[in-house]
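Q: this one's sequence-less:
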């Protein structure tokens, strides 16, 4: 079982997933805000619909 040694990853070489996601969201601008709004409205509509059906 010989595994190849991996070099230590420093934060400067590999940015975290959160930083990459934030950078991507800033780059896309309004598109990500639109998707977030649609997702929020859809989830709210689902919860309201389920509460109406199960009352």
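A: Thanks, I have it. Nothing here was measured: the structure is a model prediction, and the numbers come from that model.

Q: can we go C-alpha only for contacts and neighbour counts from here?
A: OK.

Q: spatially central residue for this structure, please.
A: residue 21 (6.7 Å; C-alpha atoms, centre = their mean).

Q: and here is the other one:
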């Protein structure tokens, strides 16, 4: 006969429940995984954004000289 109190049974149930639950991936981890999967598109968008920002800054500096 096992000595099983209601509290120890609850504790075991909670431990089993915690081990069954898989933590969700963070937003950053999902974004990085997506970026690696779609490498060409991500690089194209990165360079377009970089050139657009540089063009904007040069344009603003030219207009306010």
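A: Good, I have the coordinates. Note that the structure is predicted; figures quoted are calculated from it, not measured.

Q: that older thread, in the second structure, which residue range corresponds to the helix or strand where the residue nearest to the centre of the first structure lies?
A: For residue 21 of the first structure, the host element (DSSP states H and E) is helix 17-28. On the second structure, the counterpart of helix 17-28 of the first structure by TM-score structural alignment is residues 27-38.

Q: now the helices for the second structure?
A: 6-20, 27-37, 39-63 (DSSP state H).

Q: the shortest one vs the first structure, average offset?
A: Compared with the first structure after fitting, helix 27-37 of the second structure has a mean deviation of 0.4 Å; criterion: mean C-alpha distance after the TM-score superposition for the first structure.

Q: equivalent analysis for stretch 54-61 of the second structure, please.
A: Stretch 54-61 of the second structure sits 0.3 Å off on average (mean C-alpha distance after the TM-score superposition for the first structure).
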